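compute the structure for the input listed below.
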Amino acid sequence: MSDKTLTVLVLAVVAFSAAHDLDHLVRDDFSQSGAWAIAAAFLSVKYALTGAALYFYFRGKIGAGFWTVIGVLGAVALWFAHLSPAAEQRPPDISAMYGSPIAGFIASALVYALMLSLAAIALYGGWRAVGAGRRG
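As a prediction, the model looks like this:
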């Protein structure tokens, strides 16, 4: 585990993802009937898998290639959920849900920060995975 850049990117993705999930909870996106059960199940699975991925990453069992796939899939999901023209909760919509302009700015900035971290881990992880393949 000698790649400090990859480690920083992994931790950034996890932190921004957790902060974004917390934003969904603060905005009460799960107030519809049955939505809390679905959200609880999804978040339980998500964080169990995140914990397992971190465990195996810090023990050297998974590396750059794995995080490249996570970055690409995460960026695609985030695009459709929040950044595409058809998204129901684009950053300006998220910002408008808060009474405070600062809170709204932080919540919408989290979407962009998460997207940037996912793109960075996809690009850097891919570069490391391809580069490691050539050297090995």
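
make it CA atoms for all contacts and neighbour counts henceforth
Will do.

which residues in this structure form helices?
With helices called from DSSP state H, the chain shows them at 4-26, 35-58, 64-78, 91-96, 101-135.

this one as well, want them side by side:
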Amino acid sequence: MTAQFIPDVSYADVLFGENAANLKAKGFIENPERYLPEVGLVVLERDSLSVYLRDDAVESISSDAEFWYRDVNLVGADLATATKVLGKADGAPYKVVVDEDQPAQQVYDYEDDGVQLWFAGERVVTVFAMGVAL
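Below is the predicted model:
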């Protein structure tokens, strides 16, 4: 069975609120190049999953390869597919420049599900999931 996102609980074998020691035992490694001290986040990675920890607890999870929710891989999905899965986005999308050499990405928030979808052009390129009750 494909790993599925369970809002406010988990994605794959990663639980929101889980600590770094547990994640490292599951094969995650710390990426010091992606450490975000200005916001107090430590980043652990395994394959295409990035896990963001604050105060040694998983706060958010992202993937740019696959992210399954309600049996749909949101990475690569278009806006119509995302809307079928998540409903209407909360508010208007906003732009984020990830790479100065590339067009800005459009970010859509789905607060009820704790999900952000980052679009490059017409397709989702990254999904962020947040533990909404943390």
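
TM-score for the pair, please.
Superposed pair, TM-score by TM-score structural alignment, normalised by the length of structure 2: 0.23. Supporting alignment: 57 aligned residues with a Cα RMSD of 5.0 Å.

if we can go back for a sec, the helices of structure 1 into a markdown table, with extra columns for mean neighbour count?
Below are the helices of structure 1 laid out as a markdown table (neighbours: other Cα atoms under 10 Å):
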| stretch | mean neighbour count |
| --- | --- |
| helix 4-26 | 17 |
| helix 35-58 | 13 |
| helix 64-78 | 19 |
| helix 91-96 | 17 |
| helix 101-135 | 18 |
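
and the residue nearest to Ala120 of structure 1 when sequence neighbours are not counted, how far from Ala119 of structure 1?
Once flanking residues are discounted, Ala120 of structure 1 sits nearest to Leu9: 7.3 Å by Cα to Cα, 6 or more residues apart in numbering. Leu9 of structure 1 sits 10 Å away from Ala119 of structure 1, going by Cα to Cα, to the nearest Å.

likewise Val8 of structure 1?
14 Å.

between those two, what contacts are shared?
Listed contacts common to Val8 of structure 1 and Ala119 are nil; contacts here mean Cα atoms under 8 Å, 6 or more residues apart in numbering.

so what touches stretch 7-14 of structure 1?
Taking Cα under 8 Å, 6+ apart as the rule, stretch 7-14 of structure 1 contacts Thr50, Trp67, Leu114, Ser117, Leu118, Ala120, Ile121.
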